[in-house]
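Q: Would you be able to build a 3D model of this:
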Amino acid sequence: WSDGSALTAADFVYSWKRAAAPETAADYSYMLNGIVGYPDNLNVTADGDDKLTVVLTAPCAYMLDLAAFPTFYPVKQSVVEAAEGFKDASGAIIDAGAWATEAGFVSCGAYMLESWTHNESMVYVKNPYWYDADNVKIAKLEFMLSADDTAIFAAYQAGNLDFIDTVPTDEIKNLKSNPEFHIIPNLGTYYVTFNVGSPLFEGKTVEQAAAVRKAISRLINRQYIIDTVGQCEQEIATSFIPAGMADGHGGVFKTSDAEFAYPVGNGYFAEEPSEADAIALLESAGYKFTDGKLDASTPLAFEYITNESTGHIAIAQCIQADLAKVGIVVTIKTVDWDTFLAERKAGNFDVARNGWLADFNDPINMLEMWTTESGNNDAQYGRGGSAAPAWAEFDGLIAQIKASTDFVEREALMHAAEDILMETGALCPIYYYNDLYMQKANMSGFYASLFGTKYFMYCDIAK
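A: Coordinates of the predicted model:
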């Protein structure tokens, strides 16, 4: 640990059981549900200081990927449980993360958080006890915290930052020829989420509500969004599971073959928008049209929420303009990041921008997040609503996938699960992610994963 005390297998036993425990209420607790005894008594044991034994409910091809995900990182029990605000007088947990809300906590990575001015900056210093500390060259990392990509880019241009991973949308075109500008692949999907329990769908049947959502999707000009906002050669998304994701047994999941064929080409809908298709779907849901526009007797209007970013706002404006062509009125609401996450998680929205970078390279990661009890189920599946789809079948299918020992059968089950998701229309894929960043020419050693994680521990700055 960063305080010099021993990090042992027992720390992992405590940490994994804590992450799974219902009282912790971790959004990602479901990622441990493949371990026997989940959630109350995980079958994980420490055999001495340096050996951890884990008993799984079924073979798991991506278990080592899970072990590299932050939910599985160790936390120090004495630090967690001594934190002010952790429990109330009765012993009930009131804030499981209280131990890490300010700088100075004990950790076990390459750097330690030395100071933290909330919403402004963080300063990390080298951890001398890290296992590979001898190869960490930079003694201090200073992070600027801001949602203002214009201010971030200005700080980079002024030489106050060596690395940034956002730039204003209107700067991208000119930066592409700059050798300090980089585009790298990601494994994930940018999409729009509909709240299936929203009052927007009151008075509709389950099928009509899905038709409304699918109609909205068919109006969106995805290529225009890519060309004018994304501008980094993103690929139009016609499925929620991204192109290139593994299938769990040596192949690529997004493939039409003898075992599975997508409904439309290599996806669930055509890449090109279609007002005719959208109008037909809306008419099937009870809306009336006059000269290609919604009749005043059946208006359709909703609020679209997004966080502060020139790119996200520009995408919202593109969608707003696309939907206006048939008379749908979209009001864009921009909120700060913390409020955005809280409102989306609580289901206090009609329609919201969303995105998911895979946590590991297996489709189950992007399917199990939509189970009823998942902390990442922003669409509110299984949580009520007069026009919300029944969700027990999906929940059961995910449980079956997690228990499967036949990897070919498992792939077929995952396709069936995505079919159910896409049939609801509540997930509206826009494009498959890639990422951009800028780094000064004298900086070296940086690398990033397909999952969006950025690593600075082996960076260096040439003088």
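Q: hey, let's count contacts and neighbours off CA atoms from now on
A: OK.
Q: Would you map the helices across the stretch 201-350 of the chain?
A: Using DSSP state H, counting those that start in this stretch, the helices of the stretch 201-350 of the chain run over 206-219, 222-225, 275-284, 310-324, 337-346.
Q: Give me the distance between the residue most central in space within the chain and Leu367.
A: Taking Cα atoms, centre = their mean as the criterion, Trp356 is the residue nearest the geometric centre of the chain, at 2.9 Å. Distance, Trp356 to Leu367, by Cα to Cα, to the nearest Å: 11 Å.
Q: Could you list the buried residues of stretch 391-405?
A: Applying a neighbour-count criterion of 16 or more other Cα atoms under 10 Å, one finds 391, 394-395, 397-398, 401-404 buried in stretch 391-405.
Q: so where does the residue nearest to the centre of the chain fall, helix or strand?
A: Of the helices and strands defined by DSSP states H and E, Trp356 is found in strand 351-357.
Q: Mind giving me the packing neighbours of that strand?
A: strand 181-194, strand 301-307 (3 or more Cα pairs under 8 Å, 6 or more residues apart in numbering; DSSP states H and E).
Q: Let's see this one next, to set against the first:
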Amino acid sequence: MSSIVSTTRSVPRYATMALVILSLVVLGSCGAFRDQGAGQQGGGGSPNVLRFNLQFEIPDLNSTTTTDGASFDVLNNVMEGLYRLDEDQQPQPAMAEGVEVSEDKLTYTFTLRDGIRWSNGDPVTSHDFRYAWLRAMDPETAGQYSFIISDYIRGDAEFSAGEGSAEDVAIKIPDDKTLRVTLTNPTPFFLGLTAFPTYLPQKQSFVERQGERYSQSEDALLYNGPYTLTELDPTSGATFVKNEDYWDKENVDVERVEGKIVKDVATAVNLYEAGELDATELSSEYVNEYEDSPALDPMVMFSTSYLEMNQSNPAFRNENIRKAIQIGFDREILADKVLNDGSVGAEGYVPPLMDSGGPGDRTFREATPEVLEGFDPERARDLYRRGVEEIGEEPTLTLLVADDSSERDVGMFLQSQFEENLGADVEVKVLPFDRLLEQTAAGDYDFYHLRWVADYNDPMSFLDLWTTNSSFNYTGFSNEEYDRLIASAKVETDPARRLQQLARAEEILIRDEAVVAPTFHPGLTELIRPSVEGLVFHPYGPVEFKYETIRDEPASQGQR
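A: Predicted coordinates:
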């Protein structure tokens, strides 16, 4: 299961279908930072301080319940799980010094490092992980991300549903340094999951002593990551200071990170130019301004935006019309001209750079055949005309899009393309994001545009949405071969066979059945002062401060 969102970093990046719409604080001027000083080196003149735009409020630092991107960014840098993602999105040993995996790929035995400690001096133990994971699944305390654990560990689904006990969950602690976990099915991306915030440890005695105060302030948390919090204001920001008790402190270079909350892009750009921010996200209107600047840092997310077509509608029950929609618009113009934010035209359903889920280090796109035809207006018009003849009438199609500026632009572009290239009659209806989710979940739509973001680095994060019984499949699509392939891939232990199964599933979804029409893979463009090196934005996870360094640089570098 993954995440449905309306934009990339413009809303919490990890919100689920039950998305909580948060009120966001806009800082309208640079005055909020007037006492912080200026200058053009990293940290506004302080050579070992990073000033980073968190962009949104920090509503929930309880790893059991949190779902939003800003809180994930904070927790990822002050806490640490068994594994941590490196600069290349690969899980590396963190609190665990290593793991032994059974031959059947079901049992993982983690050994914790010697000398790892909480910020109060207490040792981090295997009990802290078991307590946190069970708390994340307990119906009395669980949050929206309980599935990220309960879907994988044996006995967790029953416990999470209130039908089993904690003792039946296959998380065992032979001693303080050993955690033994048995999975329901082989899960090749499980080590990556242990870096996810819901898998972070919690110390039971501290949590219980804090009660409802837990995680509400910098003093109501214990830290075991690269940094600790010395200041926390959920509406204005947080101050991170290097954790001197962290096991890998020798490889944490930056001493202090000042996390500011500046939602307004123009304000953030002005603060960057004044030397009071070192890293902030850009919107499309600023990308051209910094086009030749070494500060511009675009990336493609592990995300796909696409058109979902309701097959209960006679028009979209027709395969020719669905295929016409797929190839009836120019994906490159949409990404490069309309969006202009680092997005790229869709290459398939599974995004580029995502691991193959099979052997070797190839990406899924490199390891599998092309499944998505290129833009072909003549063939698209011919397919559409044939489809209209087959259904016996000229349909009027309503396209639903979310109520934000980029989605409005996408909707208007697609409407124009379909009218020009297909001769189709398309109306665009803009809805608030929560209304869009409600209406589409009820099946009350013709077709709509949405974005899916991975929670882990594996094609299954995208492909298991479309099984017949998936709670996210609103299209009416049902294919026995597809269901069988996904079910087989979930238990397959041979990486090569698993890759073949996933590749064939995507072929059915896109090439054979044209269930959805991928539009683009969303991008994220950051403005990062060139003196800041190693600041990692994972394409499906939180930002990493651990790997960064700051070097001296002339004042003019990185400006317009």
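Q: picking that back up, what's the match for the residue nearest to the centre of the first structure in the second structure?
A: By TM-score structural alignment, Trp356 of the first structure lines up with Val453 in the second structure.
Q: Would you agree its match is in contact with Ser303?
A: Yes: between Val453 of the second structure and Ser303 a contact is recorded at 4.4 Å, counting by Cα atoms under 8 Å.
Q: Quick check: neighbours shared by these two?
A: Common neighbours of Val453 of the second structure and Ser303 (criterion: Cα atoms under 8 Å, 6 or more residues apart in numbering): Tyr540.
Q: circling back to that earlier point, and the helices and strands packed on strand 351-357 of the first structure: which comes nearest Ser217 of the first structure?
A: Nearest to Ser217 of the first structure, of all those, is strand 181-194, at 8.9 Å by Cα to Cα.
Q: how distant is that closest one from the center of its chain?
A: 10 Å (Cα atoms, centre = their mean, to the nearest Å).
Q: Over to stretch 410-426 of the first structure?
A: Using Cα atoms, centre = their mean, the offset of stretch 410-426 of the first structure from its chain centre is 18 Å.
Q: again with stretch 428-441 of the first structure
A: Put simply, stretch 428-441 of the first structure sits 14 Å off its chain's centre (Cα atoms, centre = their mean).
Q: and what of stretch 324-342 of the first structure?
A: 18 Å.
Q: From Tyr129 of the first structure, how far off is Thr8 of the first structure?
A: 14 Å.
Q: hang on, I meant Tyr447 of the first structure
A: On the measure of Cα to Cα, Tyr447 of the first structure and Tyr129 of the first structure end up 22 Å apart.
Q: ok, these two, which is more surrounded?
A: Counting neighbours by other Cα atoms under 10 Å for Tyr447 of the first structure and for Tyr129 shows that Tyr129 has the greater number, 18 against 12.
Q: Confirm that that one sits in a helix.
A: No: under DSSP: H, G, I helix; E, B strand; the rest coil, Tyr129 of the first structure falls outside any helix and is assigned coil.
Q: buried set for the strand holding Trp356 of the first structure?
A: 351-357.
Q: quick one: that strand to strand 181-194, angle?
A: 130 degrees (axes from the mean of the first three to the mean of the last three Cα atoms, to 10 degrees).
Q: Tell me where the stretch 201-350 of the second structure has strands.
A: 227-233, 237-242, 256-260, 279-281, 296-300, 303-309, 344-345 (DSSP state E, counting those that start in this stretch).
Q: any chance of these in TSV, plus distance to Gly328 of the second structure?
A: Below are these laid out as TSV (distance: least, Cα to Cα, whole Å):
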stretch	distance to Gly328 of the second structure
strand 227-233	48
strand 237-242	45
strand 256-260	43
strand 279-281	32
strand 296-300	23
strand 303-309	12
strand 344-345	13
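Q: Of these, which is nearest Glu389 of the second structure?
A: Nearest of the strands of the stretch 201-350 of the second structure (Cα to Cα): strand 303-309, 19.0 Å.
Q: The closest one vs the first structure, mean deviation?
A: Compared with the first structure after fitting, strand 303-309 of the second structure has a mean deviation of 3.5 Å; criterion: mean Cα distance after the TM-score superposition for the first structure.
Q: Can you tell me what sits against that strand?
A: Counting by Cα under 8 Å, 6+ apart, 316, 322, 346, 349-351, 446-454, 475, 515-522, 540 sit against strand 303-309 of the second structure.
Q: gap between it and the chain center?
A: 15 Å.
Q: got the angle between that strand and helix 319-327?
A: 150 degrees.
Q: ok, now which residue in the second structure is the farthest from the centroid?
A: Gly392 (42.5 Å).
Q: Quick one: residues contacting the closest residue in space to Leu113 of the first structure that isn't next to it in sequence.
A: Excluding the flanking residues, the one nearest Leu113 of the first structure by Cα to Cα, 6 or more residues apart in numbering is Tyr124, at 4.4 Å. Contacts for Tyr124 of the first structure (Cα under 8 Å, 6+ apart) come out as 111-115, 140-142.
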